[in-house]
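> heads up, no residue letters with this:
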């Protein structure tokens, strides 16, 4: 059979397939851009996709397309009092900043930071001026086609546990929501190393956080003549035998309205006995062990005599907020606080009327949730339906930490503390007409910590139920190991696959869509803290993984993309004026002006980047017409030492042509693979400014496109590919690639599609592009990705990088399936060349030098394939020292290897067994003369 004719037919079929966009007859629909302006294109909800038995929650628009989000936190300025806890000074600055964000990065989402302190100025007061400004700023994002995730931003709960002289500060809760009983900053040395240590080592910060979780009374007034009533036993707290002596036990007795059962509850947490105002409720010996007596004792203002009430009626000791007063067989004792033990549930009751005083009090978490409802209702009333659709959801608390869980397990913390709070927020949003807006629920901040022994991971998979619709799993990821001393290695390729897979696993356990609402790295890092390496690696892991099929350097065929927002985008970087903790002698102006943070990717009011441009201007899929299988972007990002991190290439196999042939090493490209067709609206892939439109080569499963003009309207071709400037952005923005997958005959829900967008063709001719297209189609049909991980890997267990497309390869004979082999692995002149079982040894590796025609052996670079000038049938092939001779000059034509000066001849495998001879024979095109390159 004439194999050359078959090869021509295959190539012709590929060319016809590439041109189907212009000649196909199956297309009968209508492409237009009306979809982009429809309400359905803007409305986001949560849906599911399943591949190989694995189901994942994903974002989708009402057109049926899978949606992905990339953006930034805007901004850390909200932590500062300078502009009233707003991220912007005025609308003009918001417009400039957010327009720049859209133009330069193509972001389609911002995590817009709100300040509880700025909004909720008193327990019953909402600052609507603050909200009006915030809404005006959000509308500037929406004007740039950017979605908004509302983030109630808090760090260390509040700034009001700190003093004017504290080294650090917090942000979040207003002063009225931070009772004095919590104390003041007392962290010491650990917090001089990192401000985050306050979460573990600062009693005041921890108390304030626990106070929020327990929904404590805000201690905003004195309560006179109150009874401590126990509904479960219909009794009241009383003093034993009516004695007012020191150390008299407090017990339960029938309520009698007498002074021995009446208490004056002060704002400092003291409960004075009405019968003797010199005596106070007291924890005996200031001990915190279970069963410690509760007594009366001379009032002394110590923590042993301070108690704080929560909304359940529990009375917590200031010695340890995890300890509550409990009726223990008629005597009051100290015990671990319980959500279900009715012996801890007191009613603060008016002595004269018997009415509950507790119902009239303000509780901190309850007030916060009420405030969220007021804010949600007001924001909705001020937005058009389209603008409201651009609010994707609300994150009620940033980086929640436990504050100390006592005897409670972290499983209990999730089930009894954290998620009940999220459920309260969900219910309140539903009441205010936000049923279709997600609650972005963060896990406990240390759940996946890699900081080491200073802050070990608390773990996940704890929740006893799946939360259901209305929630998004919203973790953060920072490389605490490299930020500290737990990992001093340099982050290289695939460094964070495991970390992001952990996030995917937890999202699957909860049956929620994941969203990474914070990630990043401080600026000016170097070596193990290299900013570019850490951030670039995080983006890579948000898009790809390799854990399913093993460490062969190819990415997994199916990896759910994790949307997210990088920290941060601060328009005022290095231009702040913040009196830390109100101290005029401690003014912060530089960097982010908060606890020495230094993260903003822009400076000088957006005039400059603080990071590499290519680090933050990245391609990503905004909308996928079917189910996204995987995505990868090679951005050629430079690290802080100016070394380019080229982490990906395309390595493809085409039956009868080549195996694992590499393309586009050291080339910027984006690759997306998806399955099926769930919408008539097209796939949309954002392309950064760095990928200039005139240089793009776009290969899809159905077409090859070069020199695409920028268009404003579709041309109605079948399976159309359209390139335009990114809509709704200011001049100079990136580009939007739209790909219509039309309903062609023979396709079904399992049909695979792809788009490969290359910044230049890397020297490939049209025939090479057609073969590459066919190869990728074949690989996708087999459930394999062509995306290959190059250069040095962070972790072990990977094979060596196969190298570039110009590196060594094996030649596999199509007839016998064996490799072209140097007999015995010898390198002396005249060593025979034969067929042998492929074994990946150096004796079977060859390097083709196109300029000279030499086929060099990996056994010795200076040894070449030589025909000895025997340009006739049965001519021998041997290994010989490379020299300027036509005997050693070869052309690779298709799959045949031919002498450059005797093209009528070809390398021919004479037998099928091991050690069978290989020589020259007149070219016939048969399988004996077909050699498949395996790289």
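Yep, it's here. None of the values given here were measured: they were computed from a predicted structure.
> contacts, neighbours, all on C-alpha from now
Will do.
> Show me what the host helix or strand of residue 421 is packed against.
According to DSSP states H and E, residue 421 maps onto helix 419-431. In terms of contacts (3 or more CA pairs under 8 Å, 6 or more residues apart in numbering; DSSP states H and E), helix 419-431 is packed against helix 364-381, strand 438-441.
> now the ones you listed in JSON lines, with mean neighbour count and distance to residue 762?
Formatted as JSON lines, those follow (neighbours: other CA atoms under 10 Å; distance: least, CA to CA, whole Å):
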{"stretch": "helix 364-381", "mean neighbour count": "19", "distance to residue 762": "50"}
{"stretch": "strand 438-441", "mean neighbour count": "26", "distance to residue 762": "43"}
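> let's bring in a second model and compare:
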């Protein structure tokens, strides 16, 4: 028996002794340990049977943002924030406004090891303190050693572009040509067109001048520092570690394919990184490993075979970690219109299928779309379609007919969450004549979902209905299917891609023009409840739940005599969750959650429940 299972059983025994487990069908009362959290709040996650799970065997969904592209800049010396106070402000806003429960936290190799062989402990200490701000806000964290275009030190002071990642000494160790991307419309073209970037990347993967050895040594010291300076409770909230952002060979050896490069070069690197994790006390944490960044590109001429096809079964020590951006939409050339219902169902189906074949969980650790510029008008539909694809492998028009084909709900981190958006003062490539203040201050990007208003208060730059979403953060059993109709806006138009079918008239009447989510799951017998994040648009007084477990308008606080209740999310930021207690095993359950009704009559609730029960019996075998 593994330690998470032993711990889960001990918690159940303790809960029975404290009288907090249901007896004869009575739901549990909330048992509050000194920290104020509920007895089942345990942030530790593991990989089990192809899913992220917690100590109670619940399926976990990690949703949130990347914190943040500020790490790529020099103005705060490779840290996401100028101060721990700013980190706390950002964390609270991310939880309360953005609806996230997890962050991908960016780290810089250049600042962690500014001189070869010397790790800057002051940098690591500052990064650790900022990570603590997110952990203390109840957010899970997985750090990421970030790089783009290998290093800023490859680029001239007057260049159109810049990079981040490797320190100056690692660039100086190589004899690289003067950087040039030629006629490049997008910074990412440097990956395959800039000879300096290509050759430096090639050298890293082939450990020329010992640069990969140095990186891994610094990674090991970073891992050890975090383990040593986080409390045991804080370390529980570390979900894993992303070893290397968006890997690419730079240049392939003669006759080598992308798939062969992944097998012979990239995967051995991950095994070496995994060994550093184990040695530093991270044995129970998965490595969030990324394949060749072009493995799932949605432009045919850009796509390269990959997806760690030859790595075998990855779980439970690895998570399949990938990114997705709609390059067609970003180009402004290959996609003229806007995204539509089911736009990315096939792209995200590929992610689900690849993770399933590797017997591990999947996370889409970056996705997003520009919020300014020529293609910004596509952002509301592109982002809605991406979130839709994270929730289900079906488009909305098909969901009600076969929800069991939804597949697992995917974890994901939107790019990005940068409270300094539009307030930067970055000397691009150290050039005092090229001071960047607008947008993300990096290669003309503008993707941050948040900014500070004139009073210094965090505010969203995108529709809150899109970002602060209902989603199953912990499912006590196996998810059968999930959908969420956010009713987000594209300008003045409300986007409704998954209306309730006319064959369910009472459910349709109950939902009306409101938002709704519907979860189908099969219980696993744990006493811990199923949890769904409640967006701010779902205040308890306006929330209706229709479930086989109970039907209620304005659900009470969790711990009352109903199996449907509301409780705060961990961290004290004011965000809330819906808790559904089903202490049986192997039973199919459903729960509709909507804010579309005001004081619905009892007969409407009963009719809607009857409709949903009959529908669920038909679609769930």
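Great, that's in hand. Bear in mind that the values here come from a model prediction, so they are computed numbers and not experimental data.
> re earlier: among the helices and strands packed on helix 419-431 of the first structure, which is nearest residue 42 of the first structure?
Of all these, it is strand 438-441 that lies closest to residue 42 of the first structure, at 14.8 Å by CA to CA.
> Where does the next helix or strand after that closest one end up in the second structure?
Reading on from strand 438-441 of the first structure to the C-terminus, the next helix or strand found by DSSP H and E is strand 471-473. Aligning strand 471-473 of the first structure against the second structure (TM-score structural alignment) gives residues 318-320.
> for the counterpart of residue 387 of the first structure in the second structure, helix, strand, or coil?
In the second structure, residue 387 of the first structure lines up with residue 234, judged by TM-score structural alignment. With DSSP: H, G, I helix; E, B strand; the rest coil as the basis, residue 234 of the second structure sits in helix.
> Provide a list of residues in contact with residue 234 of the second structure.
Residue 234 of the second structure is in contact with 132, 135, 136, counting by CA atoms under 8 Å, 6 or more residues apart in numbering.
> lining up these with the first structure, which overlap?
When you map the contacts of residue 234 of the second structure onto the first structure and apply both residues aligned by TM-score structural alignment, their matches' CA atoms under 8 Å, the shared contacts are 132, 135.
> Can you tell me the element residue 519 of the second structure falls in?
strand 516-524.
> That should have said residue 590 of the second structure, apologies.
In the assignment (DSSP H and E), residue 590 of the second structure maps to strand 585-594.
> Okay, angle between that strand and strand 516-524 too, please.
Angle, strand 585-594 of the second structure to strand 516-524, by axes from the mean of the first three to the mean of the last three CA atoms, to 10 degrees: 170 degrees.
> Give me the contacts around strand 585-594 of the second structure.
The contact list for strand 585-594 of the second structure (CA under 8 Å, 6+ apart) reads 511, 514-526, 538, 543-549, 612-613, 616, 620.
> quick one: residue 709 of the first structure and residue 723 touch, right?
Yes: contact criterion CA atoms under 8 Å: residue 709 of the first structure and residue 723 qualify, at 6.9 Å.
> Those two: which has the busier surroundings?
When neighbours are counted by other CA atoms under 10 Å, residue 709 of the first structure and residue 723 differ, and residue 723 comes out ahead with 23 against 11.
> wait, doesn't that one sit right on residue 711?
Yes: contact criterion CA under 8 Å: residue 723 of the first structure and residue 711 qualify, at 6.0 Å.
> Give me the nearest residue to residue 593 of the first structure, chain neighbours excluded.
Using CA to CA, 6 or more residues apart in numbering and skipping the chain neighbours, the partner closest in space to residue 593 of the first structure is residue 576 (6.5 Å).
> Now do the one you found against residue 88 of the first structure, distance only.
11 Å (CA to CA, to the nearest Å).
> Also residue 733 of the first structure?
Distance check for residue 733 of the first structure against residue 88 of the first structure: by CA to CA, it reads 23 Å.
> Also residue 9 of the first structure?
63 Å.
> who has more neighbours, those two?
Ranked by neighbour count (other CA under 10 Å), residue 9 of the first structure and residue 88 place residue 88 first, with 24 against 12.
> Run through the residues that contact the equivalent of the more buried one over in the second structure.
Aligning on TM-score structural alignment places residue 88 of the first structure opposite residue 81 in the second structure. Neighbouring residues of residue 81 of the second structure by CA under 8 Å, 6+ apart: 70, 87, 130.
> Neighbour-wise, which one of the residues you listed leads?
That'd be residue 70 among these, by other CA under 10 Å, with 27 neighbours.
> isn't it right next to residue 77, touching?
No: counting by CA under 8 Å, residue 70 of the second structure does not reach residue 77; the two are 9.2 Å apart.
> The residue nearest to residue 593 of the first structure: how many residues sit nearby?
Neighbour count of residue 576 of the first structure, defined by other CA under 10 Å: 19.
> and what of residue 424 of the first structure?
15.
> how much space is there between the aligned partner of it in the second structure and residue 216 of the second structure?
Aligning on TM-score structural alignment places residue 424 of the first structure opposite residue 272 in the second structure. According to CA to CA, residue 272 of the second structure and residue 216 of the second structure sit 8 Å apart.
> what does residue 376 of the second structure give?
With distances taken as CA to CA, residue 376 of the second structure is found 39 Å from residue 216 of the second structure.
> which residues sit in contact with residue 355 of the second structure?
Going by CA under 8 Å, 6+ apart, residue 355 of the second structure touches 50, 320, 361, 362.
> With residue 703 of the first structure instead?
Taking CA under 8 Å, 6+ apart as the test, what residue 703 of the first structure contacts is 17, 18, 19, 20, 21.
> Looking at the second structure, which of these hold up?
Checked against the second structure (both residues aligned by TM-score structural alignment, their matches' CA under 8 Å), none of the contacts of residue 703 of the first structure holds up.
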